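>>> what shape does this take:
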Amino acid sequence: MARERATALLVDFDGVLRRFDPAVAAGVEREYGLSEGVLGEIAMQWEQLQPVLTGRVTHAEWVSSVAGALADSAGGPQRARAAVEQWQRYRGEVDPAVLDFVREVRGRGIRVGLGTNATDLLDADLETLGLTGELDVVVNSSVVGVHKPAREYFQAACEALETAPGRVLFVGDEDRAVSGARVAGLSAHRWSGPGDLRYLRAALAA
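Reported below is the predicted structural model:
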């Protein structure tokens, strides 16, 4: 049985609409004498990350927690705090090809949502990156209280888009999130880069 044609788009933020230059973190690590990759390694440990992605702690509290875990490596808590704060001042860059695609899709009357596991800093990030008003809805895990790939997250996203799951196309760069979207009844595409846009345009064609 053929799937329904998607009439709404849900786009992941990090890795799709926003990208990060790894050289920034690497530069901070060199400056503070930290081992290569340790900032991301500590920050992305699930016990550090899960509370901030579900709104149980703030972004500032998460920064403090990461700095605490790095204190010995950085030569003390003050240096660790300075390193993490310097790293976090870089808020990434918008992929212009993806933004153009979002604008094109919205211009055709298709609702577009941002579906992201994020912290309470998300609204400020969107403003900093000039994305305020570029999406119809923003579905932030720290506001919803659950994160991708949970079925409940995608249900909340579809409700925000006012579109049935079978009519929503999710685009994400992580296999677990793509699988979770499909379990929740959405169509889903594993993002590999701007070369995918031709396929996505066809998938959303009237």
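
>>> going forward, measure contacts between C-alpha atoms and count neighbours the same way
Noted.

>>> report all helices and strands that the helix or strand containing Cys158 contacts.
Per DSSP states H and E: Cys158 is located in helix 151-161. Secondary-structure packing of helix 151-161 (3 or more C-alpha pairs under 8 Å, 6 or more residues apart in numbering; DSSP states H and E): strand 111-116, strand 137-140, helix 141-144, helix 175-183.

>>> next up, for comparison:
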Amino acid sequence: MGTSGTGSERPCWVVFDYGEVISKPTSALPRITAELGMDGAALHSVSAAYFAEREAYDRGCDDHEYWSAVAARLGTSVDERLSRELTRLDVAGWSETDPGTLLLLRELTASGTPLALLSNAPGSFAREAERTRWAEHFHQVVFSADLGMAKPDEEIWRVLLERIDASPERCLFFDDREPNVAAARAAGLHARRWQGPEHAREVLRSRGVLPAANDD
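The predicted structure follows:
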């Protein structure tokens, strides 16, 4: 099945990652640094701690557990009130979407292409995301924290395919991280590294999902 990532068969489903695909990179880290009582010089250290603990958060640990682990790496601590505020800032930081990607989602929806979302994300973000306008484009949304697993785990692809009731060769997956792209291909999906909405549109046109430019 590992060769499906380079095949030319027209996919039925298009599956998107969220972070830095639909969204812009988080803008929250300076505010998070300030809320932790640190100055701008600590931004690099806060960023390192934030991302070092992110996998556990994406796999389902709760908000306070995550922020306590981040704070411990920085030699400090957080209470429940601060944890709630940091979570609010974090969700807001990942909520700024890329207009070009939203346009692509609208084009795919108008073409009748079924869309799914597969995102490594904590539960707090997932609940907010489900209420957004962009989420209405998706027939299925799958968040890692709800499953207790995350990309690139082998099992998560089985869950995705069960949710959308599709065979892997009928799916085209976009993600900004190469390990996730490689894992999707190993599971039999067509998969491409995200390089922006214009590149994705070219890929979709080449596979017949969207009409060629001269047919628009």
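
>>> let me see the TM-score of these two.
Here the TM-score for the pair of chains, by TM-score structural alignment, normalised by the length of structure 1, is 0.81; 197 aligned residues with a C-alpha RMSD of 2.6 Å.

>>> mind putting the helices and strands packed on helix 151-161 of structure 1 in CSV, distance to Ala205 of structure 1 and mean neighbour count included?
What follows is those, written out as CSV (distance: least, C-alpha to C-alpha, whole Å; neighbours: other C-alpha atoms under 10 Å):
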stretch, distance to Ala205 of structure 1, mean neighbour count
strand 111-116, 13, 24
strand 137-140, 21, 22
helix 141-144, 29, 20
helix 175-183, 20, 19
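
>>> among the ones you listed, which is nearest Thr58 of structure 1?
helix 141-144 (8.9 Å; C-alpha to C-alpha).

>>> just tell me the aligned range of stretch 157-166 of structure 1 in structure 2.
Mapping stretch 157-166 of structure 1 onto structure 2 (TM-score structural alignment) gives residues 160-169.

>>> who's in contact with the matching stretch?
The contact list for stretch 160-169 of structure 2 (C-alpha atoms under 8 Å, 6 or more residues apart in numbering) reads 4, 9, 11, 13, 116, 118, 140, 142, 187-190.

>>> change it to 6 Å
188-189 (C-alpha atoms under 6 Å, 6 or more residues apart in numbering).

>>> quick one: distance of that stretch to the chain centre.
18 Å (C-alpha atoms, centre = their mean, to the nearest Å).

>>> what about the strands in structure 2?
13-16, 115-119, 140-143, 171-175, 190-193 (DSSP state E).

>>> can you tell me the distance between the two ends of the match of stretch 157-166 of structure 1?
End-to-end distance for stretch 160-169 of structure 2: 13 Å, by C-alpha to C-alpha, to the nearest Å.

>>> name the nearest residue to Ala145 of structure 2, sequence neighbours excluded.
Gly60 (4.0 Å; C-alpha to C-alpha, 6 or more residues apart in numbering).

>>> my read: that neighbour touches Leu147, true?
No. Using C-alpha atoms under 6 Å, Gly60 of structure 2 and Leu147 do not qualify as a contacting pair, with a distance of 7.6 Å.

>>> make JSON lines out of the helices and strands packed on helix 151-161 of structure 1 and add distance to Val24 of structure 1.
JSON lines is the format used below for those (distance: least, C-alpha to C-alpha, whole Å):
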{"stretch": "strand 111-116", "distance to Val24 of structure 1": "22"}
{"stretch": "strand 137-140", "distance to Val24 of structure 1": "25"}
{"stretch": "helix 141-144", "distance to Val24 of structure 1": "25"}
{"stretch": "helix 175-183", "distance to Val24 of structure 1": "26"}
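
>>> closest to Asp72 of structure 1 out of those?
Closest among those, using C-alpha to C-alpha: helix 141-144, at 29.5 Å.

>>> look up how far Met1 of structure 1 lies from the closest residue to Ala150 of structure 1 other than its chain neighbours.
Leaving aside its sequence neighbours, Ala150 of structure 1 sits nearest to Gly180 (C-alpha to C-alpha, 6+ apart; 6.2 Å). Here Gly180 of structure 1 is placed at a distance of 21 Å from Met1 of structure 1 (C-alpha to C-alpha).
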